[in-house]
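1. sequence and predicted structure, then a few things I'm wondering about:
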Amino acid sequence: MADAARRLTALAEEVLGAPLPLRIRAWDRSEYGPPGTPVLVIRRRRALRRLLWKPGELGLARAWVAGDIDVEGDLYEALDLLAGSLWERGEGTPRSGLAALLAAVRDPRLRAAGGELVRLAGPGLPPRPPREEARRTSGPLHTLRRDKQSISHHYDVGNTFYERVLGPSMVYSCAYWGTGEDGATTLEEAQRAKLDLVCRKLALEPGQRLLDVGCGWGSMVLHAAREYGVSAVGITLSEEQAAYARKRIAEAGLTERIEIRVQDYREISDGPFDAISSIGMAEHVGSARYAEYAADVHALLKPGGRLLNHQIARRPLKDEEAYEVDEFIDRYVFPDGELAPVGRTVAQLEEAGFEVRDVESLREHYALTLRQWVANLQQHWAEAVELTSPGRARVWRLYMAASALSFERNRIGVNQVLAVRTPESGAAGMPLRARDWR
């Protein structure tokens, strides 16, 4: 079979209804497609068997993680070209390149052309899923036990791996970049600027008590305690994050002012707090639990206390019943994670009793942050593979690159929502001028 690339191209173009924008190189060393473009490399026929046994997103995701398929050249360009092909055929919703490719393999025309796919795939049993795939207990979503499993899958993969990707700040949410006037032009500076922005929006003062929900490796509580004199409690469901954060706190000499707990937000019973930060955590809550989450953090605040909720948002759909979690993300990146439109988040916070005082979009900031994380990963690729696995490193590379493009193209966003548990007197303690946070 010396013409596999040409036959695969013909099959793909039948599905897309347009010329394939990438060149294909197949396992038989054949190549076909436009020159000068990124190359979609089909390393093994097993990739096609994965699609036959699991048509759609999951089969394709497994092929990528297992290294059965790859991209040679600029991954960002490849994903953008794939997205463009789907738009040309009239897809109604803008997609990232990753989502476009996943949509293509679900197309009925691919299943209709299954005979050709079978001939190309050759004989073989269903391939086993890569070991990096999440294993979860059955039953309802977002129980205490299942959420802990999901968080462990994503975060308990080695603190050193995250050091290489995130850099010294160890902040796993979007940074706050500057133009050069404020000096926030490196990842470390921009992450510090983001932490300081949160502290200023919360109007933190010495002696106050802060709760950081989903504290990660402790960066927020460290910054708040060191720079603003607060006492802080940070909670996470990741044992590895907690151990790392406690070590950093001890080295900073702040153990008397900062406590790190392995605890779910639903288990906190020692409120109230003067302020609560939730940075990149609420995506894990789930739509079925979001009202409970909003009510819980409201109850944990003192009257007049502020919540800073920093959360990724998807674009609203015409038919919200049609929303489906991407299988690649669900199986390999954030098990059970869900995104909601920012309008729904604001509404649910208000329904819980909050007064929402400010919403700030940081969409472009996240795109810049993700590109820096991808660059860090590629710079430390060999070590990242050794620290985790080839499949795990491939998951993070694809996920972060595709996400960067999604933020750049306005397919998803990220917002900081500042809300107050306004007392009955109506005195919210907010400045008269917007964004004058002090």
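-> Perfect, thanks for sending it.
2. contacts, neighbours, all on C-alpha from now
-> OK.
3. so in the chain, which strand runs the longest?
-> The strand spanning the most residues in the chain, taking DSSP state E as the definition, is strand 301-314.
4. what's that strand packed up against?
-> For strand 301-314, the helices and strands in contact under the criterion 3 or more Cα pairs under 8 Å, 6 or more residues apart in numbering; DSSP states H and E are strand 273-279, strand 412-420.
5. ok, now how distant is A113 from I312?
-> Going from A113 to I312 by Cα to Cα, to the nearest Å gives 38 Å.
6. of these two, who's got more company?
-> A direct count of neighbours by other Cα atoms under 10 Å for A113 and I312 places I312 higher, at 27 against 14.
7. tell me the contacts of that one?
-> Shown here is I312, whose contacts under the criterion Cα atoms under 8 Å, 6 or more residues apart in numbering are 280, 283, 339-340, 412-415.
8. show me where the stretch 201-350 of the chain has helices.
-> With DSSP state H, counting those that start in this stretch as the criterion, the stretch 201-350 of the chain has helices at 219-228, 239-251, 290-299, 327-328, 342-351.
9. next, the angle from the longest one to helix 219-228.
-> In other words, helix 239-251. 20 degrees (axes from the mean of the first three to the mean of the last three Cα atoms, to 10 degrees).
10. hmm, back to that, among the helices and strands packed on strand 301-314, which is nearest P34?
-> Minimum separation from P34 across the helices and strands packed on strand 301-314 (Cα to Cα) falls at strand 412-420, 30.4 Å.
11. which residues touch that closest one?
-> Contact partners of strand 412-420, identified using Cα under 8 Å, 6+ apart, comprise 201-202, 304-315, 342, 346, 349, 354-363, 366, 406-407, 428.
12. then this one, side by side with the first:
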Amino acid sequence: MADAALRLTTLAGELLGSPFPVRIRAWDGSESGPPGGPVLVVRHRRALRRLLWRPGELGLARAWVAGEIDVDGDLYTALDRLAGILWERGPAGPGTPLRPLRDPRLRAAARGLLSLGGPLPPPPPPAEESRRRPGSRHTRGRDRRAISHHYDVGNDFYGLVLGPSMVYSCAYFDEAGGTLEDAQRDKLDLVCRKLALKEGDRLLDVGCGWGSMAVHAAREYGARVTGITLSREQAAWARKRVADEGLTDRVEIRVQDYRDVSDGPYDAISSIGMAEHVGQVRYREYADLLLSLLVPGGRLLNHQIARRPEPDESAYELDAFIDRYVFPDGELSPLGRTVAALEDAGFEVRDVEAIREHYARTLRAWVGNLEAAWPGAVRLVSPGRARVWRLYMAASAVAFERNHIGVNQILAVRTAASGASGMRARTRDWR
């Protein structure tokens, strides 16, 4: 087992068909690989068993969550260099760019890794992994359980990560800089202006989170807001926030599925970071329902993460790490598909703004908050859960920076039968 790092980099290079992109420090203290930059620390050889059992992203994630691997140095640089292993499509699918093992030399390399890692099978997945979910995706019950897995981990933990704004979606940064709090306030205000909110308007905030949008719209624009969420912890926090702001006469927070909202019509609907939970099989139903809840001329602001289109859309698979550890059953759609679904439902799409660079900055700010409060975060959740969040947010920041994923604000209108949309001739009148 002497010089395990050299054996690791050699065998990994043979399997990948190119040199391993980062330096490795193995459990025996040896190092090998390109000098300079971050070091991938393999603390225990169990990590190899996980990788051999689940090559690519999921195996790496399990080893990370279990604390069997770590990064010494800049995590973002390490993830950027490992992007080809994590995300690019190989012969075995997304995130598994291993070459087929038909070549005897490759089979020998795999056997070499197996001997380094010890006998299969690997240990059980870390406890933070979501359990198997029975039934079809995006039924009411399964959606409720998925939301609880992600959001009901403690409001105090989210407070450490998100900061005082408690806004869990892409901020909107000024070119000159500004704080995360400034950028989140500016994002909420941008949404309100795009929706042309005014005193007395009824606003439905779908996926209201901790109530930030609802409070801003009521306090700054005089709107009467109904916020809905499936997370009981979010709802409890949001209700207290509304009461503390003295807005109980203007804001109602409900624990409610969007499919059960029937008290329209509303003048405007905001859906900020919620549609990723809807699922492609339900997206037309989602669009139809939101249209039916709006008055003629009413506006929808749909703020949603998008993925790049697949050459063969039928081959799309859920991201393994995100599905198991972060957003169970979360699905991303290409922007064009989302626009088409809204138009098919009867919406007139009036504006699309792509803001992916802003999400990269937002995520880096959240990671900074988490790292600055690391001991407290670990106490509030668990070491594994805190590691899930650090990896998820840092990897997502790199994915936005590399244009692997994007985020868009889509402004759509329920245009009246006469053709009246309520929009001014200059479409971007909110500027």
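-> The structure has been received and is ready for your questions. Keep in mind it's a predicted model, so treat the numbers as computed, not measured.
13. what does the superposition give as a TM-score?
-> Between these two chains, after superposing, the TM-score reads 0.95 (TM-score structural alignment, normalised by the length of the second structure); 425 aligned residues with a Cα RMSD of 1.9 Å.
14. returning to that earlier point: format the helices and strands packed on strand 301-314 of the first structure as TSV; extra columns: distance to K148 of the first structure and mean neighbour count.
-> Conversion of these to TSV gives the following (distance: least, Cα to Cα, whole Å; neighbours: other Cα atoms under 10 Å):
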stretch	distance to K148 of the first structure	mean neighbour count
strand 273-279	17	24
strand 412-420	24	23
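15. could these go into a markdown table alongside distance to D319 of the first structure?
-> Listed next are those as a markdown table, based on distance: least, Cα to Cα, whole Å:
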| stretch | distance to D319 of the first structure |
| --- | --- |
| strand 273-279 | 28 |
| strand 412-420 | 17 |
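16. W217 of the first structure is nearest to which of the ones you listed?
-> When those are compared for distance to W217 of the first structure using Cα to Cα, the nearest one is strand 273-279, at 12.1 Å.
17. corresponding residues in the second structure for the closest one?
-> Mapping strand 273-279 of the first structure onto the second structure (TM-score structural alignment) gives residues 266-272.
18. just give me the longest helix of the first structure.
-> The single longest helix within the first structure, with elements called by DSSP state H, is helix 390-408.
19. what helices or strands is that one leaning on?
-> Helix 390-408 of the first structure packs on helix 57-65, helix 75-88, helix 97-104, helix 363-379, helix 381-387, going by 3+ Cα pairs under 8 Å, 6+ apart.
20. give me that answer again for 6 Å
-> The criterion is 3 or more Cα pairs under 6 Å, 6 or more residues apart in numbering; DSSP states H and E, and the helices and strands that helix 390-408 of the first structure contacts are helix 363-379.
21. tell me roughly how far the helix it packs on lies from the second structure on average.
-> Here helix 363-379 of the first structure is compared with the second structure after superposition; its mean distance to the aligned residues, by mean Cα distance after the TM-score superposition for the first structure, is 0.8 Å.
22. so that helix aligns onto which residues of the second structure?
-> Applying TM-score structural alignment, one finds that helix 363-379 of the first structure aligns to the residue range 356-372 of the second structure.
23. what sits up against the matching stretch?
-> 161-162, 170-172, 393, 397, 400, 406-407 (Cα atoms under 6 Å, 6 or more residues apart in numbering).
24. with the second structure superposed, average distance for the longest helix of the first structure?
-> For helix 390-408 of the first structure, the mean distance from the matching residues in the second structure following superposition reads 1.1 Å, by mean Cα distance after the TM-score superposition for the first structure.
25. so that helix corresponds to what in the second structure?
-> Matched against the second structure by TM-score structural alignment, helix 390-408 of the first structure falls on residues 383-401.
26. quick check, distance from that stretch to the centre of its chain.
-> Here stretch 383-401 of the second structure shows a centroid-to-chain-centroid distance of 9 Å under the convention Cα atoms, centre = their mean, to the nearest Å.
27. for it, buried residues please.
-> 383-401 (16 or more other Cα atoms under 10 Å).
28. mind reading off the mean deviation between the match of strand 273-279 of the first structure and the first structure?
-> Distance for stretch 266-272 of the second structure, averaged over aligned residues: 0.4 Å (mean Cα distance after the TM-score superposition for the first structure).
29. and what of stretch 180-192 of the second structure?
-> After superposition, stretch 180-192 of the second structure averages 0.4 Å from its match (mean Cα distance after the TM-score superposition for the first structure).
30. which other residues reach that stretch?
-> 171-173.
31. Provide the aligned range in the first structure for it.
-> Counting by TM-score structural alignment, stretch 180-192 of the second structure falls onto residues 187-199 of the first structure.
32. likewise for stretch 303-310 of the second structure?
-> If you align by TM-score structural alignment, stretch 303-310 of the second structure falls on residues 310-317 of the first structure.
33. any chance you could map the strands in the stretch 101-250 of the second structure?
-> With DSSP state E, counting those that start in this stretch, the ranges of strands along the stretch 101-250 of the second structure come out as 202-206, 224-229.
34. out of those strands, nearest to R23 of the second structure?
-> Counting by Cα to Cα, R23 of the second structure lies closest to strand 224-229 out of the strands of the stretch 101-250 of the second structure; the figure is 44.2 Å.
35. mind reading off the mean deviation between the closest one and the first structure?
-> Looks like 0.5 Å for strand 224-229 of the second structure (mean Cα distance after the TM-score superposition for the first structure).
36. make CSV out of the strands of the stretch 101-250 of the second structure and add mean neighbour count and distance to Q280 of the second structure.
-> What follows is the strands of the stretch 101-250 of the second structure, written out as CSV (neighbours: other Cα atoms under 10 Å; distance: least, Cα to Cα, whole Å):
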stretch, mean neighbour count, distance to Q280 of the second structure
strand 202-206, 26, 17
strand 224-229, 26, 20
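37. many thanks, I have nothing further to ask.
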